[in-house]
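> just coords:
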């Protein structure tokens, strides 16, 4: 049997690593370019999760930490979802790694049943434990890593779980084009009824 806290922490780290891997080999433009109608972009996902980790593993448990400038009450709406031209990749990734270190310290220091409080949550859910926050941040990080999977595929076609494991069938481009055509045909047939 393994320690449940260790398991949750390991899965969180895997999601963090997967998210950052999606930046590898891309230009500054490609990590910032909005790839969906709502503007979803790779570096913005990293920036957003920086604030998530700092907030949930910091103030929630009364642990002080310096917030990045985009995590303030008077910040512009959605400013955590994109990087300005003067916020470098190194700066955003560095802030994310600093948030990890702070979160990791909190996770190691507190038991899973340690109480915390999330002031911006509804009153009936405001009082939490480290376990609940760890599950919440784990789910949110994996959710955004999934967004990053899709965004990266849209940017340059790169896919996969990790650099050493795509977790997809090892087929060539022709096979994937045929597969996609087959799915498109099935969707159209289903729509016609």
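Nice, thanks for sending it over. From a predicted model like this one, the values you see are computed outputs, not experimental measurements.

> CA atoms for contacts and neighbours, from now on please.
Fine.

> now residue 177, what's its secondary structure?
Under DSSP: H, G, I helix; E, B strand; the rest coil, residue 177 falls in the helix class.

> buried set for stretch 53-69?
Of all the residues in stretch 53-69, those buried under the rule 16 or more other CA atoms under 10 Å are 53-58, 60-61, 68.

> out of those residues, who's nearest residue 85?
Among those, residue 68 lies closest to residue 85 (CA to CA), at 16.2 Å.

> Let me have the buried residues of stretch 53-69 in JSON lines, extended by distance to residue 107 and secondary structure.
Below are the buried residues of stretch 53-69 laid out as JSON lines (distance: CA to CA, whole Å; DSSP: H, G, I helix; E, B strand; the rest coil):
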{"residue": "53", "distance to residue 107": "11", "secondary structure": "helix"}
{"residue": "54", "distance to residue 107": "12", "secondary structure": "helix"}
{"residue": "55", "distance to residue 107": "13", "secondary structure": "helix"}
{"residue": "56", "distance to residue 107": "11", "secondary structure": "helix"}
{"residue": "57", "distance to residue 107": "8", "secondary structure": "helix"}
{"residue": "58", "distance to residue 107": "10", "secondary structure": "coil"}
{"residue": "60", "distance to residue 107": "12", "secondary structure": "helix"}
{"residue": "61", "distance to residue 107": "10", "secondary structure": "helix"}
{"residue": "68", "distance to residue 107": "20", "secondary structure": "coil"}
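
> Below is structure B, check it against A:
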């Protein structure tokens, strides 16, 4: 993913989709130059690490855009039964596969969003109605929030700040 500054004069759809794309790319930039050990290094008392943040964002994007909005079956349902599981990456999972799955999930989500309308309403598994506009706004804030976590983790690993 290449990070492109959002068009500050774009319409609502452009603002939402471009800001989401920017935040997604920012997360991947936070990982640049780190080896596998650094990406998997536990950085909090709960064991959270940078690769776990990417796993969480993959699960979140899939859940909201592919499953709830697009109707695609959710391969991550079993994770709901294990507290914190969506933030964990197994030791035998290759890092590049975790990152590739995030990129693939984002690309599939972008296709659904491009074909949909911001006023499209879907019902969540817990019975709440939500439109595509609200889903996109939620994903922008969710990704940006975890970019903040990634900022702190990256600085603790090697002193890199910014971006």
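That came in fine, so what should we check first? No experiment lies behind these values; they were computed from the predicted model shown.

> picking up where we left off before, could the buried residues of stretch 53-69 of the first structure go into CSV alongside distance to residue 32 of the first structure?
As requested, those are exported to CSV (distance: CA to CA, whole Å):
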residue, distance to residue 32 of the first structure
53, 21
54, 22
55, 24
56, 25
57, 27
58, 27
60, 30
61, 33
68, 19
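
> Farthest-apart pair in the residues you listed, please.
61 and 68 (18.2 Å).

> post-alignment, the biggest helix by length in the first structure versus the second structure, mean distance?
Identified as the longest helix of the first structure according to DSSP state H is helix 130-156. Following the fit onto the second structure, the mean deviation recorded for helix 130-156 of the first structure is 0.5 Å by mean CA distance after the TM-score superposition for the first structure.

> counterpart of that helix in the second structure, which residues?
Mapped onto the second structure using TM-score structural alignment, helix 130-156 of the first structure spans residues 132-158.

> In the matching stretch, which residues are buried?
Buried-residue list, stretch 132-158 of the second structure, by 16+ other CA under 10 Å: 132-133, 135-136, 139-140, 142-144, 146-147, 149-151, 153-154.

> so what corresponds to residue 182 of the first structure in the second structure?
In the second structure, nothing lines up with residue 182 of the first structure, judged by TM-score structural alignment.

> can you tell me how far residue 182 of the first structure sits from residue 148 of the first structure?
From residue 182 of the first structure over to residue 148 of the first structure the distance is 25 Å, taken as CA to CA, to the nearest Å.

> need the helices for the second structure, in chain order.
With helices called from DSSP H, the second structure shows them at 12-31, 36-40, 50-61, 95-115, 132-158.

> Tell me roughly how far the fourth one lies from the first structure on average.
Relative to the first structure, and after both are superposed, helix 95-115 of the second structure has an average distance of 0.8 Å to its aligned residues, where the measure is mean CA distance after the TM-score superposition for the first structure.
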